[in-house]
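[1] Show me the folded form of this:
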Amino acid sequence: MFLPAAWAALRRWPLSTASVACLALFIGLHLLAARWSYSFVPYREWLGLAEEGRNHFDRLIHFLFGLLWTLPLAEAARRHAGYLAGKALLFAFLAVQSVSAVYEIFEWSLALLMAPESAEAYNGQQGDGFDAQKDMALALAGNILALATLSLVGRSKR
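    Next up, the predicted model:
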């Protein structure tokens, strides 16, 4: 159901190959996490690392949210909303940060309504009381890195 909807959206509102690749990579990593749950993706085993402490796969996803969604959002704002480059980048920044914050508030609200062990399993906080703040900071870091890269690429094209 998702693929036909995505195909129709891209035909109606086309994006560059780079933007589509960013979105596909992000969705692919979510599908990978759906197989194990974010807190249990065995990336350490795949990389031959010791299985100690927190599983950071969910943190990687938050960083990549900021990194990989910035280009498609900025490009969509330019192509389909008519924003100039600076405003398109600002839109992408604000959109990523807003979605990140709303998601963390949703997670927190859900945790309040669930039994503690169920909330821990769903949220993947893994005992970290500052998980939401760290997740938002990682999305911010990815967002800033993408914005800096896009700004440098834009300047080099002038």
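[2] Please make it C-alpha for all contacts and neighbour counts, starting now.
    OK.
[3] what residue lies at the spatial centre of this structure?
    Centroid-nearest residue in the chain, with Cα atoms, centre = their mean: Phe65, separated by 1.5 Å.
[4] That residue against Ile144, yeah?
    No. The pair formed by Phe65 and Ile144 falls short of the contact definition of Cα atoms under 8 Å, at 11.5 Å.
[5] how much space is there between Leu152 and Trp13?
    As judged by Cα to Cα, to the nearest Å, Leu152 and Trp13 stand 26 Å apart.
[6] do the same with Glu104
    Separation of Glu104 from Trp13 (Cα to Cα): 29 Å.
[7] Against Ala34, how distant is Pro42?
    According to Cα to Cα, Pro42 and Ala34 sit 12 Å apart.
[8] quick one: which of the two has more around it?
    Pro42 (17 against 12; other Cα atoms under 10 Å).
[9] One more sequence to fold, the one below, so I can look at both together:
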Amino acid sequence: MNTKTQSHKIPFILLAIYTILFITLAIDPYSRAVWWAESIPVLIVVGILLLTYSNFKFSNLSYFLMVVFLCYHTIGGYFTFALVPFDWGNNALSQLGFDFILPEGRNNFDRLGHFLVGVFAYPAVEISLRKQWVSNALMAWVFGVFALGFWAASYEIIEMAYAVVEGGESGVAFLGSQGDVWDAQKDMLMDILGSCVFGLLALFTQRHWRNQ
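    The predicted structure follows:
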């Protein structure tokens, strides 16, 4: 669907759904300190999307993917990522055979969340093509992957800084390493893998962007 003719109801419906979820899960989170730490980044994203909506409207699929991640992240902030009830998901992920990245016996809700961070490569590819920041689809994909890779590394630094400054149980909960000394590296790998996948999805599903 051309972004110039798409319905504007979808983004506002998605915003309403996310707002209801956010307010509901803000009432009594497991740790208020962790909830704030996890909520501030997503609120910044929502704020940027709202402030720029009149000037640039992403496709409805971009908004849908972003809201899926925001909902997922908000659930993680409510429970803390290590404590989200996710046995069914852990069992399903263990069948994939990627024990190095998704080890059995660990709550992999956060690691799957890092893969879903890659959904932002979709709007990154979209805006780079529609704004003609790049000359071709390959460079748009590279832009999306590198942008997400930079964010992945930056967020791991933020997690480290928070854990050092805050300390205690909330610092450990926000860091979410669950005893894995390679947690930060594996999280960044999942971010980049996700951005590769969703960046390619953008190229294959929205080829008309190249002509706008």
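[10] Once they're superposed, tell me the TM-score.
    Overlay of the two chains. TM-score (TM-score structural alignment, normalised by the length of structure 1): 0.80; 153 aligned residues with a Cα RMSD of 2.9 Å.
[11] Tell me which of Glu104 and Trp13 of structure 1 has more neighbours.
    Per other Cα under 10 Å, whichever of Glu104 of structure 1 and Trp13 has more neighbours is Glu104, with 18 against 11.
[12] Structure 2: which residue goes with that one?
    Taking TM-score structural alignment, Glu104 of structure 1 has Glu156 as its aligned residue in structure 2.
[13] tell me the contacts of its match?
    Residues in contact with Glu156 of structure 2 (Cα atoms under 8 Å, 6 or more residues apart in numbering) are Ala184, Met188.
[14] Just the element for it, please.
    Using DSSP states H and E, Glu156 of structure 2 maps to helix 137-166.
[15] Based on its surroundings, how many neighbours for Ser54 of structure 2?
    8.
[16] For it, which three-state class applies?
    Under DSSP: H, G, I helix; E, B strand; the rest coil, Ser54 of structure 2 falls in the coil class.
[17] Check the gap between it and Ile48 of structure 2 for me.
    11 Å.
[18] what do you get for Leu148 of structure 2?
    17 Å.
[19] Asp191 of structure 2 too?
    21 Å.
[20] more neighbours, those two?
    Taking neighbours as other Cα under 10 Å, Asp191 of structure 2 and Ile48 compare with Asp191 leading, 29 against 11.
[21] wait, isn't the more buried one in contact with Phe150?
    No. Taking contacts as Cα under 8 Å, Asp191 of structure 2 lies outside contact range of Phe150: 9.9 Å.
[22] Report the distance from stretch 110-117 of structure 2 to the chain centre.
    Between the mean C-alpha point of stretch 110-117 of structure 2 and the mean C-alpha point of its chain there is a distance of 7 Å (Cα atoms, centre = their mean, to the nearest Å).
[23] Next, the mean deviation of that stretch compared to structure 1.
    Aligned to structure 1 and superposed, stretch 110-117 of structure 2 gives a mean residue distance of 0.6 Å (mean Cα distance after the TM-score superposition for structure 1).
[24] hmm, who's touching that stretch?
    For stretch 110-117 of structure 2, contacts defined as Cα under 8 Å, 6+ apart pick out 69, 72-73, 76, 81-82, 102, 148, 176, 187-188, 190-195.
[25] change it to 7 Å
    Residues outside stretch 110-117 of structure 2 that contact it (Cα atoms under 7 Å, 6 or more residues apart in numbering): Phe69, His73, Phe81, Ala82, Asp187, Met190, Asp191, Leu193, Gly194.
[26] how many other residues sit next to the nearest residue to the second one once chain neighbours are set aside?
    Right, the one you point to is His73 of structure 2. Spatial nearest neighbour of His73 of structure 2, chain neighbours left out: Gly113 (7.0 Å); criterion: Cα to Cα, 6 or more residues apart in numbering. By other Cα under 10 Å, 20 other residues sit near Gly113 of structure 2.
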